[in-house]
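Colleague: Below is the sequence, then the predicted model.
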Amino acid sequence: MGSIVQEQHSQARMVSARLDILRQELLAPILSIEGYTELLRGSLKDEDFLSDLEKIEKASIQTRGLVYEMLEAESSERSEEDRDSQRSKYKHDLRNSVGAIAGYSEIILEDMEDDGAGEGEDHEYLNHLVGEANKLLDMLETLFQSDDIFSEAAGESLNVDIHSIFDSFEKAEVEGVEVITGHILIVDDNESVRNILAHKLKKQGHTIRMGGSGREALNLIREQVPDILLLDLFMYDMNGFEVLKEMHKDEDLRSIPVIIITGLKDKNAAVRCIEAGAFDILTKPVNPALLDARVTACLEKKAWRDKEQEYQRELEKSFALIRQVFGRYMSDEVVKEILEADDGMALGGAKQQITIMMTDIRGFSMLSQELDAEDCVSLLNNYFGTMTPLIQKYGGVINEFLGDAILAIFGAPVAIEDHAPKALACALEMQNGMNDVNQRNREMGLPEVEMGIALNTGEVVVGNIGSERRQKYGVVGHHVNLTARIESFTIGRQVMISQYTMEAIETAVKVAQTLEVEAKGIRNPVKIYEVVGIGEPFNVSLVRKEVTLLPLAEPLLMHMRTLTGKAVADETIHAHIIEAGGRAAIMQCGTELEKLTNLRVTIPSFPQSLDEQLFAKVMKLIDRQDDRYIYRIQITSAAQAARDFILSQVVEPSATSD
């Protein structure tokens, strides 16, 4: 008697499995139809089209309901006469609802073509709708033609294709959800199931490995521990439940999240698997949204566990590590204060009054093209190696190295009242330090360089910006942008400070010149000062070697166009260089130019200047003779060959004395 009951139970489970497979086959085109109608709902605008689309949606819902009702009826006992009658009725009703989907889709297609819109995504989606509806109609024609649809042979002949289900769900992106990716091992003895799951999960950015049996699963896990194991319950050599028990015996494997994937709706099996350590169970065909949710939940749980373990390891060496890293950018005193603060490294920001420093090597872009990579890096390391200790000496914090530029702040993260004068003293000492930089450059066979420095003081937002995985101590706000604008007005060997920095300094300063400039993105004109010295208690003065300008044998013709931001003016100005020395020159032209105007220059007698970037800045008007203007200019960026060519035109002092 027990064997009979057991056999009946087994047969019932087999029938249930065949129904699940048949439901999967019938629902695949329906789900595709729903996916395409959802896409069309978001793109169609014509009221008539939307009205027909609504009818398609209603027919699709009706079709889905009829499929569920029909298959539910198949699982109940009934006479052959009732069975045949019900099957005929369901097939009749399904043909009507599916026919409505195809018919209204064709109506919209015909209207689109009449309107001249016979191409595009909407047209393609509608063709897919018609195709899926016809596929479903073909399936209905062969449905129930044989009484053995639940036999073993019938199960093998069913062709289940749920790629369309995955495709429709892939198009529905969930906004605002952070995608967590991981290494997932998929184990199933059905190759199609493995491929479908892998297809979906790869689209989400996961790394996938696959296995076809329980024993292979254990071998693959021991070779490389996955973040998640998707495990089929029924496999020929070793079922999923036995794999779970083996994993539970191994301390290194028992913590791996396991999601059981099965085609059978067996509650008892589900309970046993969860008791054995499974995280969850999903039923085939797998709902993509549910799969995403379960995988994400597993990865989040694992991420938090891994993070806790990582925090524990990092805690043991955190102080030494932070000192090593931050000590490169801050003084030991600043690092110590951050470490001792309760919220020293917490994410978030606060408004704070600070002084911002921006530096830039003049003409470095051109220089980097002339140097090989090794020399370029050597030059930068020499430069940064000199500047960094000076910034730390005055309590500054290097926020970023931006190529050849430095962004440093004074007054944060540790607040200090005299951040403005300290920043100015630091800037002056940095300019003096360029003599040491260039001395080493000469010894290494590298070119000499010049640096411009800008300072600005104001209230900005400072703090740790980023995410839990990656963050940096940053500074943002209007005054950061203003500092960058001021820096663009500097030339080599200059320190320019804003009126706000000047107002924050009580110590006596020596000013070489005062300018009022209008900067891009800044509403009102701003006063800037070229500072060459600061008094007590710093007593730092800029040490500058005066450049001797010598006359040229003949005026050197050059063509210029003014620059505003990165835009080059159309008008070409003709000018002549009459004196030159170092990076400075005296030129005369017939056009009035504003102070600090940037110039793009070409020299006809030096053909390479047509291809190379040669830039200059108007420093001051020296004289005006009738309609001729005489200016002092500074070469801000030029290839060494261009600078050498200009200086080669100079008349040496011995020649002028004859």
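Modeller: Arrived safely. A quick note: this is a predicted structure, and the numbers were derived from the prediction, not measured.
Colleague: only C-alpha atoms for contact and neighbour calcs from this point on.
Modeller: Fine.
Colleague: right, and residue 355 touches residue 462 too?
Modeller: No. Between residue 355 and residue 462 there is no contact under C-alpha atoms under 8 Å: 11.7 Å.
Colleague: would residue 351 count as being in a strand?
Modeller: Yes. Applying DSSP: H, G, I helix; E, B strand; the rest coil, one finds residue 351 inside a strand.
Colleague: right, and it touches residue 462 too?
Modeller: Yes. Applying C-alpha under 8 Å, one finds residue 351 in contact with residue 462, separated by 6.3 Å.
Colleague: Please identify which of the two sits among more neighbours.
Modeller: Counted by other C-alpha atoms under 10 Å, residue 351 and residue 462 do not tie: residue 462 has more neighbours, with 21 against 14.
Colleague: Now do that one against residue 481, distance only.
Modeller: Per C-alpha to C-alpha, to the nearest Å, residue 462 is found 14 Å from residue 481.
Colleague: And for residue 78?
Modeller: Distance from residue 78 to residue 481, by C-alpha to C-alpha: 80 Å.
Colleague: Same question for the helix or strand encompassing residue 130: list its buried residues.
Modeller: Here residue 130 sits within helix 121-142, counting by DSSP states H and E. Neighbour counts over helix 121-142 (16 or more other C-alpha atoms under 10 Å) mark 122-123, 125-130, 132-134, 136-137, 140 as buried.
Colleague: Distance to residue 186 added to those, as JSON lines?
Modeller: Output for those, formatted as JSON lines (distance: C-alpha to C-alpha, whole Å):
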{"residue": "122", "distance to residue 186": "36"}
{"residue": "123", "distance to residue 186": "37"}
{"residue": "125", "distance to residue 186": "32"}
{"residue": "126", "distance to residue 186": "35"}
{"residue": "127", "distance to residue 186": "34"}
{"residue": "128", "distance to residue 186": "31"}
{"residue": "129", "distance to residue 186": "32"}
{"residue": "130", "distance to residue 186": "34"}
{"residue": "132", "distance to residue 186": "29"}
{"residue": "133", "distance to residue 186": "32"}
{"residue": "134", "distance to residue 186": "34"}
{"residue": "136", "distance to residue 186": "30"}
{"residue": "137", "distance to residue 186": "34"}
{"residue": "140", "distance to residue 186": "33"}
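Colleague: Use this one as the comparison:
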Amino acid sequence: MSHSPADDRTHRAFLANLRHELRTPLNAVIGYSEMLLEDVAEEGPEELSPDLEKINAAGVELLSLVNDALDPARVAAVQTEADLESLGVGLRHELRTPITAVVGYSEMLLEEADELDAGEAVPDLQKIHSSAERFLSLIDDVADFSKIEAGEAASHLDVTETSQLIVDAVGTEEPVHRETVTAGGNPLLIVDDNEVNRDVLARQLGRQGHATAVAENGREALEMVGEREFDLMLLDIMMPEMNGYEVLRRLKADARLRDIPVIMISALDEIETVVRCIELGAEDYLPKPFDPVLLRARIGACLEKKRLRDAEVEYLRNVDRVTAAAAAVETGAFDPGTIEQVAQRQDELGQLARVFRRMAREVRAREQRLKQEVRQLRIEIDETRTNRQVAEITETDYFRDLQKKVDHLRLRPDET
């Protein structure tokens, strides 16, 4: 089935919309079931494990089915509307069995939670169940490819808002002009308009030992990074008001914020989307639902890269401090405290700073001694000059005559 370039862009945007709508509840099913399995392995009760494993396996299977069935190349290869309808019907059938299993097993676990003393698992089980119900309600509509091809709205999909966001994200493919960019302890910032996505990601990162903060949209994220420091941003693409592309663009255009590493996490998986994010300055890209092991590895790599970059910037700043100290020595204004922090380093620069500080102190002490010697010499010179002046006066004939008169007066008897 052939399409004009404009139709093809819209077609791809709708397919991206379908994948996004289906992956969002799957992200919750897979994410919460993985965390519950970890909790059960550590704290029990073990009776929950079999059904949780079935839920997780069904979620992974559903994700694979969605990825395969809605692959743009596979859909584009369909020749007739009848074949397209057949593809949709087949997808609906394939998806219904595993999602029904998720609904069923989550309902049984909710019923057995009190009996198994697993009350702490109830909130996450409820989220799994509601997400599965959401997915189930989407199946009939998203499988009707002929309506999607015609651009008709589906009853459970907010095409007017959600699809338009994806059209804006996927359909906007203007070239990116990127300027050359120069360049723990702080939390990671999660930016996603979906509460379930934020919760799953925050809890996964918390289990990995990271502190997190969340923002519901791009504008809030930009406000937060302007007010405090973050070591990393995990950024969704498809958000209302300001999408992830624009947030990324503004970050990289701000000299104060451009060095914050950004990992894009989105249900949009088209290669153009990935390329665009990297061109705009993202460090990495992860599709949703994300793999916790891969997430850990990518975040670890980004944080290590940031640590090395921060160390390089601090090193250059310390080099500037030593250079400024050298200039201060020449002008006589050196203060050892200005390189005290550098001298505490345990590398070659720290050793240089310590040697420089010692030499500067020796130079200063030598200078003080020389000044003292000069002052003493000046005193001796002044005394010599004074003695010479006195001698010049006492050796004159006039002074000698006065001295004789004085002596003569002293020898005369007192007259009454």
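Modeller: Right, received. Where do you want to start? Nothing here was measured: the structure is a model prediction, and the numbers come from that model.
Colleague: So after superposing, what's the score?
Modeller: Put the two chains on top of each other and the TM-score (TM-score structural alignment, normalised by the length of the second structure) is 0.52; 289 aligned residues with a C-alpha RMSD of 5.3 Å.
Colleague: Give me the nearest residue to residue 90 of the first structure, chain neighbours excluded.
Modeller: residue 70 (6.4 Å; C-alpha to C-alpha, 6 or more residues apart in numbering).
Colleague: Wasn't the one you found part of a helix?
Modeller: Yes. Counting by three-state DSSP, residue 70 of the first structure is found in a helix.
Colleague: from memory it sits against residue 87, does it?
Modeller: Yes. Residue 70 of the first structure is within contact range of residue 87, at 7.4 Å (criterion: C-alpha under 8 Å).
Colleague: quick one, the helix or strand containing residue 104 of the first structure and helix 121-142 angle?
Modeller: Secondary structure assigned from DSSP H and E places residue 104 of the first structure in helix 80-114. Angle, helix 80-114 of the first structure to helix 121-142, by axes from the mean of the first three to the mean of the last three C-alpha atoms, to 10 degrees: 160 degrees.
Colleague: What is helix 80-114 of the first structure packed up against?
Modeller: Helices and strands touching helix 80-114 of the first structure, by 3 or more C-alpha pairs under 8 Å, 6 or more residues apart in numbering; DSSP states H and E, are helix 47-74, helix 121-142.
Colleague: ok, and what's touching the helix holding residue 130 of the first structure?
Modeller: 26, 29-30, 32-33, 36-37, 39-40, 43-44, 91, 94-95, 98-99, 101-102, 105-106, 108-109, 112, 117 (C-alpha atoms under 8 Å, 6 or more residues apart in numbering).
Colleague: How far does it sit from its chain's centre?
Modeller: 39 Å (C-alpha atoms, centre = their mean, to the nearest Å).
Colleague: average gap between that helix and the second structure?
Modeller: Following the fit onto the second structure, the mean deviation recorded for helix 121-142 of the first structure is 1.6 Å by mean C-alpha distance after the TM-score superposition for the first structure.
Colleague: related to what we said a few turns ago, which one of residue 78 and residue 481 of the first structure has more residues nearby?
Modeller: Higher neighbour count among residue 78 of the first structure and residue 481: residue 481, with 16 against 11, using other C-alpha under 10 Å.
Colleague: Residue 168 of the first structure reaches residue 30, doesn't it?
Modeller: No. Using C-alpha under 8 Å, residue 168 of the first structure is not in contact with residue 30; the gap is 10.7 Å.
Colleague: Neighbour count: these two, which is higher?
Modeller: Neighbour count, other C-alpha under 10 Å: between residue 168 of the first structure and residue 30, residue 30 has more, with 23 against 18.
Colleague: What is the equivalent residue in the second structure for the more buried one?
Modeller: Matched by TM-score structural alignment, residue 30 of the first structure corresponds to residue 26 in the second structure.
Colleague: Report the separation between its match and residue 49 of the second structure.
Modeller: When distance is defined by C-alpha to C-alpha, residue 26 of the second structure is 19 Å away from residue 49 of the second structure.
Colleague: how near is the one residue sitting closest to the centre of the second structure to residue 111 of the second structure?
Modeller: Centroid check for the second structure by C-alpha atoms, centre = their mean gives residue 232 as the closest residue, at 1.3 Å. Distance of residue 232 of the second structure to residue 111 of the second structure, computed by C-alpha to C-alpha: 40 Å.
Colleague: residues touching residue 486 of the first structure, list them.
Modeller: 454, 455, 496, 497, 498, 519, 528.
Colleague: out of those, who's nearest residue 65 of the first structure?
Modeller: Using C-alpha to C-alpha, the shortest approach to residue 65 of the first structure within those belongs to residue 519, at 67.0 Å.
Colleague: Span of stretch 169-181 of the first structure from start to end?
Modeller: End-to-end for stretch 169-181 of the first structure, by C-alpha to C-alpha: 18 Å.
Colleague: just checking, what packs against the one helix or strand residue 299 of the second structure maps to?
Modeller: Element membership for residue 299 of the second structure (DSSP H and E) is helix 292-331. With contacts taken as 3+ C-alpha pairs under 8 Å, 6+ apart, helix 292-331 of the second structure sits against helix 340-343, helix 348-394.
Colleague: Of those, give the one that comes closest to residue 328 of the second structure.
Modeller: Proximity to residue 328 of the second structure (C-alpha to C-alpha) singles out helix 348-394 among these, at 10.0 Å.
Colleague: what's the angle from the closest one to helix 292-331?
Modeller: 10 degrees.
Colleague: so after helix 348-394 of the second structure, what's the next helix or strand?
Modeller: Heading C-terminal from helix 348-394 of the second structure (DSSP H and E), you reach helix 397-411.
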